[in-house]
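Asker: Below are the sequence and a predicted model for it; my questions follow.
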Amino acid sequence: MKKNWLYCAGLSAFIMLSGCDRNNQSPANAGLVMEGRTMGTFWRVSLAGVTADRKEALQKEIQQLLDSDDRELSTWKSDSVISHFNQYRGSDPQPVSDNMADIITLSLRIGQKTAGAMDITVGPLVNLWGFGPDRQPVKMPTQAQIDTARALTGLQHLHVIERVEGAYLQKDLPGLYVDLSTVGEGFATDHLARLMEKEGINSYLVSVGGAVLTRGMNAEGKPWKVAIQKPTDKENAVQALVDLQGHGISTSGSYRNYYELDGKRISHVIDPATGRPIQHKLVSATVIATTALEADGWDTGLMVLGEGKAKALALREKLAVYLIMKQDDGFTTWMSPQFKAFIVQQ
């Protein structure tokens, strides 16, 4: 890695307040806690009312489920379902799972409502700026390179087709490249929640990366609480505390995943309209929604839009949104009326 680079990634935007100390050790009253790795990040499952003798079997089942999701959604795996679709240069509909169809359908809907700010076809630009499977750039991309990559993007070129025999995905632009990293963590979190319900477990906190979902109460019989971190990569400090009340939450931030090049901080959040990393003062967008997948989709679009448009969209769509903006003397925050219902007074 070049000396003029600083790269910070794979860190959650949340602090789990389920009885664990700073060293991530679980005291006896914290319930059953399991952890692992998936999708280039970490997963965590905290359970109440589940005995330790189930841990080994549950851990194995969880990892198998997430490994399966990774094989379907990961652009970092050349043999994944989405990678095969990206490598395909034809226009014939390609069969995909119902899960894949649901993820892309929701992404297209949110993309439309954000005027294209949330764009799962932005992969060529993500790769160009060094945040995808391709090598990171050693110099700033030229405008010509950006224009070439932008020409390979566009939600209007991607279609989900539902047939009696199953779901299909179609593109009318041969080089279209779908990147589901903006919604993969949310989907996997929801998938974990469905697994817990299938196993008869109804009190849990599940998370993959920056997406979290809860049900029921923790091992102390109290609501699961999640703390939104202050927008810094140097400390674990609480910005706000929320009780999810059975909902999902996800945060998109420009302060966790970046590098420095030629004296400039390059954010992983790419604006599809310009083909460049965002440069506005909105540094964090948190969304609470019925599912973690939906929250994960909205937060990226809001981050791209910036403060003014994000506020207007949150109010228009009645979204539960919490924004953090950088100011000269620190940070300022804003929350929608719907978000206030989840805030825990500290």
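Answerer: Everything's here; your move.
Asker: Please count neighbours and contacts with C-alpha atoms only from this point.
Answerer: Noted.
Asker: hey, where'd the strands end up in the stretch 101-250 of the chain?
Answerer: In the stretch 101-250 of the chain, the segments counted as strands under DSSP state E, counting those that start in this stretch are 158-163, 166-171, 204-208, 211-215, 225-229, 238-243, 248-253.
Asker: of all those strands, which lies closest to Phe331?
Answerer: strand 238-243 (10.3 Å; Cα to Cα).
Asker: The structure to be compared is supplied as follows:
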Amino acid sequence: MKKMIKSIGIVIFMITCISVFYGCGKKNLQPLDKTEYMLGTVCSIKVYDGNKQQAIDSAYKRIKDIENKMSVNKSGTELDAVADKAGKSYVKVSDDTLYVLKKGKYYSEQSNGAFDITIGPLVKLWGIGTDNAKVPSIQEIDQKKALINYKDLIIDEKNKQVMLTKPGMSLDLGGIAKGYAADEATRILKENGVKHAIVNLGGNVLAINDNPEGKPWTIGVQNPFNTTGDYFATINVTNKTVVTSGIYERFFEKDGKKYHHILNPFTGYPMDNSLASVTLVTDVSIDADAMTKNIFYKGMEKGPEYVKTLKGVDAIFVTKNKEVYITDGLKNNFEITNSEFKLINKK
């Protein structure tokens, strides 16, 4: 069995502006860059101004705080407490967890369950991205599917407590917590005077303002057929988040078949359609994080039309045969750099 863990889904490129600015008399533009492994992925923050060291340290402290409350990769989290009391009683949660659960349930409802934060039992059964990855039996899958239903998550906002109504249920915020952490890290950086920075939490990218040269940041979009951070195209962004979900992120192979981590709550198996990845460009990372899963589920048949109904959202769709579709807002801001991929103009 061959296993691959998550790689960074977006590649960040800095235009060679440092020498240009030094030539103009600008000083202290050397960025401070720090990389950590958190939230089950590689996290990188690059800061160009403000109180750099304090800003980065504070941002990572905030990410670690979020991880300790709601990561599925750690024990003793608030999510563990909710699972332990499933079918029994409410559990008090922090403001952070309450907020993310509210967002998660909202997007679960919006997707009619295609994205469902109560998918925890199924995720643990497959174990994709862990040493225990396996292809479960149909009987095992059916047992876990019966425990998945976002409607069975009760949120008592007034008293800051939540409950899962059936024993054996559990939450998995892997499809949304990383986006929240990216938003929060960005907020912390700005509070520390940062005006030019990139936050990259394993493919959830947030660009603060423009780059130090006063131009948009150039972002390389992950090649979904390569796990090494290879890119197939670039876009330019200012004050935007760029979030990718794809089959490259976490997967394992068994008997010549690849099983990726984006699970279908209705079938119990990895989502199986023509898509290899979906990238969203919008303003808020937590929203983009959740929406990519629903759009991935809709596939090329319904995904592009659905994105057109979303305000302030653009998308890049990559199919398994390396055809690429982009929404109208990116048509003057998208360049394919790998000739194996072909841009298809579909309506």
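Answerer: Good, I have the coordinates. All figures in this text were calculated on a predicted structure; none of them were measured in a lab.
Asker: Endpoints of stretch 11-30 of the second structure, how far apart?
Answerer: Taking Cα to Cα, to the nearest Å, stretch 11-30 of the second structure runs 19 Å from one end to the other.
Asker: Stretch 143-163 of the second structure now?
Answerer: Stretch 143-163 of the second structure: ends 20 Å apart by Cα to Cα.
Asker: Please work out which residues outside that stretch touch it.
Answerer: Stretch 143-163 of the second structure has contacts (Cα atoms under 8 Å, 6 or more residues apart in numbering) with 82, 85-87, 89-95, 98, 102, 105, 108-109, 113, 116-122, 125, 164-166, 168-169, 265-266, 268.
Asker: hmm, 6 Å instead?
Answerer: With contact meaning Cα atoms under 6 Å, 6 or more residues apart in numbering, stretch 143-163 of the second structure is reached by 90-93, 116, 118-119, 121-122, 164-165, 169.
Asker: Translate Gly186 of the first structure into the numbering of the second structure.
Answerer: Alignment note (TM-score structural alignment): Gly186 of the first structure maps to Gly179 of the second structure.
Asker: In contact with the nearest residue to Gly202 of the second structure once chain neighbours are set aside, which residues?
Answerer: In space, and not counting its chain neighbours, Gly202 of the second structure is closest to Ile8: 4.4 Å by Cα to Cα, 6 or more residues apart in numbering. Listed by Cα under 6 Å, 6+ apart, the contact set of Ile8 of the second structure reads 202-203, 229.
Asker: Find the centremost residue of the second structure, please.
Answerer: The centroid of the second structure falls nearest to Asp289 when counting by Cα atoms, centre = their mean (4.4 Å).
Asker: Give the equivalent position in the first structure for it.
Answerer: By TM-score structural alignment, Asp289 of the second structure lines up with Asp296.
Asker: Could you check how far its match is from Thr121 of the first structure?
Answerer: 16 Å.
Asker: Could you do Tyr255 of the first structure as well?
Answerer: Distance, Tyr255 of the first structure to Thr121 of the first structure, using Cα to Cα: 23 Å.
Asker: Please give the element, helix or strand, for the match of Asp289 of the second structure.
Answerer: helix 292-305 (DSSP states H and E).
Asker: matching residues in the second structure for the following helix or strand past that helix?
Answerer: Counting by DSSP H and E, the element after helix 292-305 of the first structure in chain order, helix or strand, is helix 307-317. Per TM-score structural alignment, the counterpart of helix 307-317 of the first structure in the second structure is residues 300-310.
Asker: Now check the second structure for the residue matching Ile278 of the first structure.
Answerer: Aligned counterpart of Ile278 of the first structure in the second structure: Met271 (TM-score structural alignment).
Asker: thought that match was touching Leu263?
Answerer: Yes - Met271 of the second structure lies in contact with Leu263 (Cα atoms under 6 Å); the separation is 5.4 Å.
Asker: Just give me the neighbour total for Ile19 of the second structure.
Answerer: If you look again at residue 19 of the second structure, you'll see it is Ser, not Ile. A count of neighbours around Ser19 of the second structure, defined by other Cα atoms under 10 Å, yields 12.
Asker: Roughly how far does it sit from Asn28 of the second structure?
Answerer: 11 Å.
Asker: circling back: residues contacting the match of Gly186 of the first structure?
Answerer: So Gly179 of the second structure contacts 285-286, 289 (Cα under 6 Å, 6+ apart).
Asker: The residues you listed into a markdown table, with extra columns for distance to Phe13 of the second structure?
Answerer: A markdown table is the format used below for the contacts of Gly179 of the second structure (distance: Cα to Cα, whole Å):
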| residue | distance to Phe13 of the second structure |
| --- | --- |
| Ser285 | 19 |
| Ile286 | 23 |
| Asp289 | 22 |
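Asker: so which of those persist in the first structure?
Answerer: By both residues aligned by TM-score structural alignment, their matches' Cα atoms under 6 Å, those still in contact after alignment to the first structure are 285-286, 289.
Asker: so which of the residues you listed comes closest to Gly23 of the second structure?
Answerer: Ser285 (35.4 Å).
Asker: what's the neighbour count on the closest one?
Answerer: Ser285 of the second structure has 27 nearby residues by other Cα under 10 Å.
Asker: Skipping its backbone neighbours, what lies nearest it in space?
Answerer: Nearest to Ser285 of the second structure is Gly179, by Cα to Cα, 6+ apart, at 4.5 Å.
Asker: roughly how far apart are the equivalent of His247 of the first structure over in the second structure and Lys308 of the second structure?
Answerer: The alignment partner of His247 of the first structure in the second structure, by TM-score structural alignment, is Lys240. Distance, Lys240 of the second structure to Lys308 of the second structure, using Cα to Cα: 18 Å.
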